[in-house]
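S.K.: What would the 3D arrangement of this be:
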Amino acid sequence: MKNKTIDYILRATWQAVSRMYNEEANKYDATMATGFALLSIDREEGTPSTALGPRMGMEATSLTRTLKSMEEKGLIIRKKNPEDGRGVLIYLTDFGKEKRELSKNTVLRFNESVRKHISEEKLNNFMEVAEIINELIQNKDIFNQTENSNDEIAKP
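M.R.: Take a look at the predicted model:
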């Protein structure tokens, strides 16, 4: 991957991970988005539907489709938020909690496998690089930089 751009490597890797998770989820008549939603919903307290999208990094229309499918499969139920009558809380059903454990174990297996093949030092470096990239994006430091700020990015 020597002559590949950073964004290409990130995208290709994420697509491979996504494909892997979707292939695994497909065995259980699910999707990666469903598994991620199951892991993002609080097991006991439920989660406001408005908080779920940002937590998952999903657009509202995709999230609505995912939640509708999950509700149809009996994984979640929606209840009015008692503190805010306009809002909705999403709760896992017992079946949803069961499938959540399956999703959790799948993610843990992936992490365990990666950790077996990559040293702790390399993983820490990867995490640090990913964190810096996220900060640069969140701070809008990629395309809104002054010429002098390029020097600061290169510093360790």
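
S.K.: okay, CA-based contacts and neighbour counts for the rest of this
M.R.: Noted.

S.K.: How far does the helix or strand that contains residue 112 sit from its chain's centre?
M.R.: Using DSSP states H and E, the element containing residue 112 is helix 94-117. With Cα atoms, centre = their mean, to the nearest Å as the basis, helix 94-117 stands 13 Å off its chain's centre.

S.K.: That one packs against which elements?
M.R.: Where contact means 3 or more Cα pairs under 8 Å, 6 or more residues apart in numbering; DSSP states H and E, helix 94-117 is packed against helix 32-40.

S.K.: another one to check against the first:
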Amino acid sequence: MTSSPAHSPGLPELPDTELLRLDHQVCFSLQAASRAFGGVYRRALRDLGLTYPQYLAMMVLWEEGPLPVKTIGERLHLDSGTLSPLLKRLESAGLVRRERSAEDERSVTVHLTDSGADLRERALPVPRAVLRATGLSVQEVSALRETLGRLTDSLSRAV
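M.R.: From the prediction side, this is the model:
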């Protein structure tokens, strides 16, 4: 049985048997990098008392101010089943408050509390610490982020 070579722009032709190797899997490399990022973020966020997903939600609120839960979910690519408990924990910690819309009872808007807004100042060193941990330059991180964005868009269209 022969294997057909893989034809992909910019990649050398590889037989299927080679493509099946773990060290040729982009998804595995991304998963390993994600786990490593998780460790770096756990350490960087420890003093803030935030998990990485909570940090992302806070970043969205620090950038944009009060937002509907639905918009936060869209920005973070999270469904309401994942986002709702995360926001409840942030509310229990006194960092956000959720308000149901008077016009539409189904819509809930998330607001930063004063404590949540003040936490932004303490979070300012986090991105630079993570950047240092990557060992990459700002330009390399920017290019990687752009490539990953294109990858995400392509994969999203494929499903």
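
S.K.: quick one: TM-score?
M.R.: After superposition, the two chains reach a TM-score (TM-score structural alignment, normalised by the length of the first structure) of 0.73; 138 aligned residues with a Cα RMSD of 2.7 Å.

S.K.: What segments of the second structure are strands?
M.R.: Secondary structure of the second structure by DSSP state E: the strands cover 5-6, 14-15, 67-68, 96-100, 108-112.

S.K.: Can you say which of those is nearest to residue 132 of the second structure?
M.R.: Closest approach to residue 132 of the second structure among the strands of the second structure is made by strand 108-112 (28.8 Å; Cα to Cα).

S.K.: what angle separates that closest one from strand 96-100?
M.R.: 150 degrees (axes from the mean of the first three to the mean of the last three Cα atoms, to 10 degrees).

S.K.: what packs against strand 108-112 of the second structure?
M.R.: When contacts are defined as 3+ Cα pairs under 8 Å, 6+ apart, strand 108-112 of the second structure packs onto helix 52-64, strand 67-68, helix 69-76, strand 96-100.

S.K.: Now distance to residue 148 of the second structure too, for these, in TSV please.
M.R.: Formatted as TSV, those follow (distance: least, Cα to Cα, whole Å):
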stretch	distance to residue 148 of the second structure
helix 52-64	17
strand 67-68	26
helix 69-76	15
strand 96-100	30
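
S.K.: can those go into CSV with extra columns for mean neighbour count and distance to residue 128 of the second structure?
M.R.: Output for those, formatted as CSV (neighbours: other Cα atoms under 10 Å; distance: least, Cα to Cα, whole Å):
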stretch, mean neighbour count, distance to residue 128 of the second structure
helix 52-64, 16, 15
strand 67-68, 16, 26
helix 69-76, 16, 21
strand 96-100, 18, 25
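
S.K.: So which residue is smack in the middle of the first structure?
M.R.: residue 56 (5.1 Å; Cα atoms, centre = their mean).

S.K.: Map that one onto the second structure.
M.R.: Under the alignment (TM-score structural alignment), residue 56 of the first structure pairs with residue 76 in the second structure.

S.K.: Could you pull up the residues touching the alignment partner in the first structure of residue 106 of the second structure?
M.R.: If you follow residue 106 of the second structure across to the first structure using TM-score structural alignment, you land on residue 86. Residue 86 of the first structure sits next to residue 80 when contact means Cα atoms under 8 Å, 6 or more residues apart in numbering.
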